[in-house]
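A.B. asks: Sequence first, predicted model second:
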Amino acid sequence: MSAQTKTDLLDETERLRGEGSPEEARERLLALTAQYPDDAEVAYRTAVIHDVLGLEAEAVPYYERCLAKPELGTRDRRGALLGLGSTYRVLGRYGQAVETLRRGVEEFPEDGALRTFLSMALYNTGEHHEAMRLLLELTASTSEDPYVREYRRAIEQYAKDLHGTV
């Protein structure tokens, strides 16, 4: 195992996960975590595998650890913010979910998935108006449906005032 690089070992865990052996990937990632406790990418991959296995509570500290590291790559940071926010939501920690997902949307405003997950968390906190606004804006700006596109301006306008009094 010592002859392989960290990258090789991470690639091996991705292969295992892709081949339907996530528990074996998890075991290897936990070993890597012990070997590289301060590595952002190892922490991120360990968080993800816990989520894949439905072990959300166990994923949280790994997400938090990787997000605390400035060397976490942009793609992984985006994934970690979404993953942590979604995990908080699944665990019923709605306020933390909203906070994390808002941070994600601020950092990555073009990411529709982050905005979608934020709208779900907002719904859970009773912020229905903002949740609906986010979804309507996302629908208006990303839909390829010809009928949605035909009414895009109206949808965008009503997103600002759901009571229809704009």
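C.D. replies: Cool, got the structure.
A.B. asks: Could you use CA atoms for every contact and neighbour count after this?
C.D. replies: OK.
A.B. asks: The residue nearest in space to the middle of the chain: what's it in contact with?
C.D. replies: Geometric centre of the chain, nearest residue: L82, 1.5 Å, by Cα atoms, centre = their mean. Contacts for L82 (Cα atoms under 8 Å, 6 or more residues apart in numbering) come out as T100, L101, G104, A113, L114, F117.
A.B. asks: ok, and here's another one to check against it:
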Amino acid sequence: MSAQNRDEVLAEAVGLRTRGEAERARELLVALADRCPDDSEVAYQTAWTHDTLGREAEAVPYYVRALAGTDLPDEDRRGAHVGLGSTFRVLGRYEEAVETLRAGVAEFPDDGALRTFLAMALFNTGCHDEAMRLLLELLATTSDDPYVRSYRRAIGHYAKDLREVVADGP
């Protein structure tokens, strides 16, 4: 398949998905992914389209393929980490969700969406303290709410250990 033909089919499929014709987009992308098995971008778009259709289990191998490649642009890699991690979580594969999302956070430490989805997956694995810490740190560092901002320092402090108590009682 020529690069031009690949680009045309990919653009058509993304356009179809954008216009709400995800099933038709999925058909084009699955065929394209079969013809271009090492193409990370095609794999990512195919995974995303499966997710759009609620076909999470079918999205997984495409997300894995997309992340295995080295040619996926950073923005799409972020999306693939969130997509795969979230998909694992929805499927009840919580440990795999945590592993995927931790890898995403390691690669993109400033990505608040990755940290949020990691917190949800951590919650599902029973790691409530770490999940809460992640969310409080994210809230303290990114909130535009003036009241949250006024307590940013305290929220950041307590995020480290919500169980901290001061022993100066009567």
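C.D. replies: Cool, the structure landed. Quick caveat: nothing in here was measured; it's all calculated off a predicted structure.
A.B. asks: what's the TM-score here?
C.D. replies: TM-score of the superposed chains, computed with TM-score structural alignment, normalised by the length of structure 1, equals 0.95; 166 aligned residues with a Cα RMSD of 1.6 Å.
A.B. asks: From the contacts of L82 of structure 1, list the buried ones, please.
C.D. replies: T100, L101, G104, L114, F117 (16 or more other Cα atoms under 10 Å).
A.B. asks: a markdown table please, covering these and showing distance to V60 of structure 1 and secondary structure.
C.D. replies: Conversion of the buried ones among the contacts of L82 of structure 1 to a markdown table gives the following (distance: Cα to Cα, whole Å; DSSP: H, G, I helix; E, B strand; the rest coil):
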| residue | distance to V60 of structure 1 | secondary structure |
| --- | --- | --- |
| T100 | 12 | helix |
| L101 | 14 | helix |
| G104 | 16 | helix |
| L114 | 17 | helix |
| F117 | 17 | helix |
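A.B. asks: Quick one: these as TSV, columns for distance to T125 of structure 1 too.
C.D. replies: Listed next are the buried ones among the contacts of L82 of structure 1 as TSV, based on distance: Cα to Cα, whole Å:
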residue	distance to T125 of structure 1
T100	14
L101	13
G104	18
L114	17
F117	13
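A.B. asks: mind listing what's buried in stretch 96-111 of structure 1?
C.D. replies: Q96, A97, V98, T100, L101, R102, R103, G104, V105, F108.
A.B. asks: Okay, G112 of structure 1 and M1 of structure 1: tell me how far apart.
C.D. replies: Distance, G112 of structure 1 to M1 of structure 1, using Cα to Cα, to the nearest Å: 40 Å.
A.B. asks: Looking at these two, which is more packed in?
C.D. replies: Using other Cα atoms under 10 Å as the criterion, G112 of structure 1 and M1 rank with G112 on top: 18 against 7.
A.B. asks: Which element, helix or strand, includes the closest residue to the more buried one other than its chain neighbours?
C.D. replies: In space, not counting the residues next to it along the chain, G112 of structure 1 is nearest to L138; the distance is 6.7 Å by Cα to Cα, 6 or more residues apart in numbering. If you go by DSSP states H and E, L138 of structure 1 is part of helix 128-142.
A.B. asks: ok so, going back, just name the closest of the buried ones among the contacts of L82 of structure 1 to T142 of structure 1, please.
C.D. replies: L114 (13.8 Å; Cα to Cα).
A.B. asks: I figured the closest one was touching R103, is that so?
C.D. replies: No - counting by Cα atoms under 8 Å, L114 of structure 1 stays clear of R103, with 9.5 Å between them.
A.B. asks: Which position in structure 2 pairs with P146 of structure 1?
C.D. replies: In structure 2, the residue matched to P146 of structure 1 (TM-score structural alignment) is P146.
A.B. asks: Look at that match and say how many residues are nearby.
C.D. replies: So P146 of structure 2, with other Cα under 10 Å, has 9 neighbours.
A.B. asks: roughly how far apart are it and G112 of structure 2?
C.D. replies: Taking Cα to Cα, one finds P146 of structure 2 at 19 Å from G112 of structure 2.
A.B. asks: try V42 of structure 2
C.D. replies: Distance from V42 of structure 2 to G112 of structure 2, by Cα to Cα: 25 Å.
A.B. asks: just Y151 of structure 2 next, same as before
C.D. replies: From Y151 of structure 2 to G112 of structure 2 the distance is 20 Å (Cα to Cα).
A.B. asks: Brilliant, that's me finished.
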